[in-house]
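1. I'd like to go over a predicted model; first the sequence, then the structure.
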Amino acid sequence: MNNKTPEQTPWRVLIIGAGFAGLGLAMQLRRQGHDDFLILEQADEPGGTWRDNHYPGAACDVPSHLYSFSFEPKLDWSRRFAAQAEIFAYVRQCIERYQLAERIRCRSEVAEASFDEAAALWRVTTRDGAQFTARALVSACGQLNRPLYPQLPGLERFAGEQFHSARWRHDVALSGKRVAVIGTGASAIQFVPQIVPQVARLHLFQRTPAYVMSKPDRAYSRFELALMRRWPWTQKLDRAWQYLFHEVRGVAFFLWPALMKLQRQRVLRQLARQVPEPALRARLTPDYPLGCKRILISNDYYPALRQPQVEVVDTAIREVTEQGIITADGQLREVDVLIYGTGFAASDFLAPMRIRGLGGLELNQAWREGAEAYKGISVNGFPNLFILYGPNTNLGHNSIIYMLESQFPYVLACLDKLDQGVRYLDVRKPAQDAWNRQVQQAISQSVWEQGCSSWYKNAAGKHTNNWSGFTFSYRRQTRRPQWADYELVR
């Protein structure tokens, strides 16, 4: 899509990924008057998670006004919680407004990137063999971009159709079919209610039940939309209110997790109202503290599970056969279609790319005990590499867009430093270690360390994903780089 050849590089900055993070940084570069950047996108078109997740019922669980850039507000969101199609349209609108199409190279999956210390350049190779060089490399791949498939014996034998919710097959008709859904996470609670009316039978395989809270969603009235068009500051006011409302919830996540016990009782009372059947309610009642895993929001999930054609199965899966699924008790459930709602490889940051820094150090070697980065952005030994939505910057209580908007000025300041005679900047190991000790110490006191396993942790149990504090605290700490924490090589 761009009109510049790789040979005309080096670029000032190369961005990997054209989702909210990569596009947001590109928009900020445009606002600063910079044009010397390129976005490499592995898919056929930009859009990130909102391009990939087009399953029935796909929508955001963060309010629309909060899930859009403060510097590029959308005044006509149709609902308080936008659906996938509307968010994807917003992304394309941003691309058009900032004329980013010419700076996006699609079908360009990065295979490897290595830092050339002598030239102070990143050398990047894509899967199709194209090569690029750049002074700075920005990873904007996100944490939820690689579908995680279950490792079940016999999956390859299954004779019917099978797909992951993030790779939804709209060409597979579900009407009148026997369907098995494996997984009960944030995607499943959205698509399950949508497909229940179509299917002849639905078996929902659940490893651990989730806490599901009601979703305060509704369409914006014509009056509200007219008000925001007439006085845009009213949208800003609503955005600020939504931010404060969500930020206050952080108190229960990482200051006083005991507060979650009160909220848990409210959630369980709601479950009792929506699911009066004792046996089904028992299967849907979590036995871990509220907030330890991701809290889900839905108004139609529990009612869908009460339908006569739905079975919630909490017995472990033993194997998959040609006809269906056999559980640990030996029972075979014959199915026509398998759908995986098993989430993403969230802790495998930057995989499967091979990233090599100073002295040929591989990033997966540096992260062998779990991903970590100074302020979630810089990694020691990998100069001029900046990560957006990196380790320990995910949230349980607010909007990731706010976190991204905290990171953009930080990365831009580092890029400006490179324009001021600095060949490369490399975060110092003591600074990175001190930062991560502080992060892990805070997490150890949070609700996420209350005795459950979740995608917030890696296989070894290290918390690699979540930020363990208020978002305004993160913004304060990323307002400007502390150059003493970096080795500046001139």
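-> Now that the structure is in, tell me what you want to look at.
2. use CA for all of it now, contacts and neighbours both
-> Will do.
3. ok, the residue nearest to His65 when sequence neighbours are not counted to Gln407 distance?
-> Using CA to CA, 6 or more residues apart in numbering and skipping the chain neighbours, the partner closest in space to His65 is Arg239 (5.2 Å). Separation of Arg239 from Gln407 (CA to CA, to the nearest Å): 19 Å.
4. Can you spell out which helices and strands pack onto whichever helix or strand Leu404 is part of?
-> Using DSSP states H and E, Leu404 falls within helix 400-418. In terms of contacts (3 or more CA pairs under 8 Å, 6 or more residues apart in numbering; DSSP states H and E), helix 400-418 is packed against helix 20-31, helix 471-477.
5. then this one, side by side with the first:
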Amino acid sequence: MNPRVVVIGAGFGGIAAASALLGAGFTDVVLLERAAEIGGVWRDNTYPGCACDVPAPLYSYSFAPNPVWSRRFPPHHEIFGYLRRVADERDITRRVRPNTDVVEARWDDDRWVITTAGGERIEADVLVPAVGQLTKPVVPSLPGAERFEGPAVHTARWRPGLPIDGCRVAVIGTGASAIQLVPAIAGRAAHVTVFQRTAPWTLPRPDRRYGVGRRAAYTKIPFLMGLPRAGVWAMTIVTGRALLGRRASGALLRTVSAVQRRWQVRDPELRAAVTPDEPMGCKRVLFTSAWLPALARDDVSLVTEKIVEVTADGVRTADGVSHPCDLLVYATGFAASDLVTPLKIIGREGSLDEEWRDGAYAHLGMTVPGFPNLFLMYGPNTNTGNTSVLYFHECQARYLVQAVRLLARGSPPLEVRRDVAAAYDAEIQQRLSGSVWTACQNWYRNASGRIVTNWPGMASEYKRRTARLNPADYSN
């Protein structure tokens, strides 16, 4: 038997799943992509300065190292190009069905029936939602936003031709996209006003350009690429321990961050404004060497007062000051906890929305009781704040291959036992209630008090726990 596997989404997660399945000899694989081409977040995010914030040696598949990165932290177009090249080389591109928007997937006796927005019905033995956690942009509901007369855009929906040169730009947010965007447009715009709710933790970005000699050596001797990958991995162990509350590692990184602020921001008032007031790890620690110098420019202003309304030509804050702008940019992130929405998935006993009414959960972040032969990529509690999410994608893809092998050998549909999933979820939530996460609860917990996005341990632990599928975890 060659089970038919349908993957929903053709970003890094979907390509990892398809590659692992094809490499294992399972050829009946199709990827349904709602957009016109593959790419996921790297297709959708095209704002100025968009680049990788994880070093390229680790932000690439272990099975497809790239010898021709131009630098350690490559720009958007290189990452997008790398993903498309991997899909071509591994015979995945021709299996992608673009412009196919899935609206529903329903378990029907012994298979999944998938319905597209065009009314087409597609059957599958195994369903792999790979829609990611960063697909639904968050745009805050600000009074008067509809009155703004200029263009307004979220960074994930950037449009060519937006006015920057010589214009006044307002940027709401100070997360991962803002710290790339602002340095890229400062000096081009007449003025940039940045609205900050909380200051992010930053660390220097150890970027460097890769020369022709290095690229040639990597091309001729591919195993050399394992050396920088190992080095970056070692660095993530230090940052991971710091984010999990290890005192020595945490103290080291906090010191480095403080020195960076002291060195790059000479104005004491501005330095105080960019000093974080929550524990390191509550939000993603950002690697940047350009953010703080950009904020110190005369043509850039940092505003920490609360926004009270958007006017026809700007933004007004709680201190009564009006900040004029010609372009309004929302660098406000994504609804990461709204996994798989708006896709409706219906299992044996009801919808995934109902199963997740108190918050998303999944055994090993991949499979849910009542939903046979369903394996999520980048599912609940598999987000990482210190290493590459591609590492988690590969772990999940290897687990998926084991499941499909069992089905190919005649196993009945694989449905994780409810007691197994409950025990795993209880462990994860208990670990996420530790002191570090408790201090950060306002950032990560949903309305029911659960943390549904983050993984509580080191990445190596996740690899170990997903290395072998235990058939006893599944109902017969």
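-> Everything's here; your move. Note that the coordinates shown come from a computational prediction; the quantities given were computed from them, not determined experimentally.
6. which stretches of the first structure form helices?
-> For the first structure, the helices defined by DSSP state H occupy 20-31, 49-52, 84-97, 188-195, 222-230, 233-248, 250, 259-274, 278-283, 301-305, 363-366, 400-418, 429-444, 471-477.
7. what span of the second structure lines up against the last one?
-> It refers to helix 471-477 of the first structure. Counting by TM-score structural alignment, helix 471-477 of the first structure falls onto residues 459-465 of the second structure.
8. next one: stretch 44-57 of the first structure
-> Alignment of stretch 44-57 of the first structure against the second structure: residues 36-49, by TM-score structural alignment.
9. buried stuff in that stretch?
-> 37-49 (16 or more other CA atoms under 10 Å).
10. Next up, the contacts around whatever residue of the first structure lines up with Pro143 of the second structure.
-> Aligned by TM-score structural alignment, Pro143 of the second structure pairs with Pro153 of the first structure. Taking CA atoms under 8 Å, 6 or more residues apart in numbering, we find Pro153 of the first structure in contact with 318-320.
11. Any figure for the gap between Pro153 of the first structure and Ile325 of the first structure?
-> Separation of Pro153 of the first structure from Ile325 of the first structure (CA to CA) stands at 10 Å.
12. and for these two, which residues touch both?
-> Common neighbours of Pro153 of the first structure and Ile325 (criterion: CA under 8 Å, 6+ apart): 318-319.
13. on that earlier part again, looking only at neighbour counts, state which of Arg239 and Gln407 of the first structure leads.
-> Neighbours were counted for Arg239 of the first structure and for Gln407 using other CA atoms under 10 Å; Gln407 has more, 27 against 20.
14. The more buried one against Thr478, yeah?
-> Yes - at 6.6 Å, Gln407 of the first structure counts as touching Thr478 under the criterion of CA atoms under 8 Å.
15. Looking at the buried residues of stretch 36-49 of the second structure, which is nearest Arg284 of the second structure?
-> Comparing the buried residues of stretch 36-49 of the second structure against Arg284 of the second structure with CA to CA picks out Val41 as the nearest, at 17.1 Å.
16. circling back to that earlier point, could you list the residues in contact with the match of helix 471-477 of the first structure?
-> 364, 384, 387, 391-392, 395.
17. I'd like to know which of these is nearest to Pro293 of the second structure.
-> Thr387 (25.5 Å).
18. Report the contact partners of the closest residue to Pro183 of the second structure other than its chain neighbours.
-> In space, Pro183 of the second structure comes closest to Ala294 once its chain neighbours are excluded; the distance is 5.3 Å by CA to CA, 6+ apart. Taking CA under 8 Å, 6+ apart, we find Ala294 of the second structure in contact with 182-183, 186, 300.
19. what do we get in the first structure for Ala294 of the second structure?
-> By TM-score structural alignment, Ala294 of the second structure lines up with Ala304 in the first structure.
20. same thing with Ala199 of the second structure?
-> Aligned by TM-score structural alignment, Ala199 of the second structure pairs with Pro209 of the first structure.
21. pretty sure that match contacts Ala188?
-> No - between Pro209 of the first structure and Ala188 there is no contact under CA under 8 Å: 11.8 Å.
22. So for these two, which sits in the more crowded spot?
-> Counted by other CA under 10 Å, Pro209 of the first structure and Ala188 do not tie: Ala188 has more neighbours, with 25 against 17.
23. excluding its backbone neighbours, what's nearest that one?
-> Excluding the flanking residues, the one nearest Ala188 of the first structure by CA to CA, 6+ apart is Gly341, at 5.3 Å.
24. Determine which residue in the second structure is aligned with that neighbour, please.
-> Match for Gly341 of the first structure (TM-score structural alignment): Ala331.
25. so how far is Ile172 of the second structure from that match?
-> 6 Å.
26. where exactly do the strands run in the stretch 301-450 of the second structure?
-> In the stretch 301-450 of the second structure, the strands defined using DSSP state E, counting those that start in this stretch lie at 307-311, 314-317, 322-324, 327-330, 344-346, 415-416.
27. Quick one, which of the ones you listed gets closest to Val86 of the second structure.
-> It is, among these and with distance given as CA to CA, strand 344-346, at 29.3 Å.
28. Determine the set of other helices and strands touching the closest one.
-> Looks like strand 344-346 of the second structure contacts strand 102-108, helix 352-355 (3+ CA pairs under 8 Å, 6+ apart).
29. Tell me which of those sits most buried.
-> strand 102-108 (a mean of 19; mean count of other CA atoms under 10 Å).
30. close enough to count as contact, Cys414 of the first structure and Arg479?
-> No - using CA under 8 Å as the test, Cys414 of the first structure is too far from Arg479 to be in contact (11.8 Å).
31. if we can go back for a sec, nearest to Ile114 of the second structure among the contacts of stretch 459-465 of the second structure?
-> Closest approach between the contacts of stretch 459-465 of the second structure and Ile114 of the second structure, by CA to CA: Leu364, at 24.2 Å.
32. Give the equivalent position in the first structure for that closest one.
-> Under the alignment (TM-score structural alignment), Leu364 of the second structure pairs with Lys375 in the first structure.
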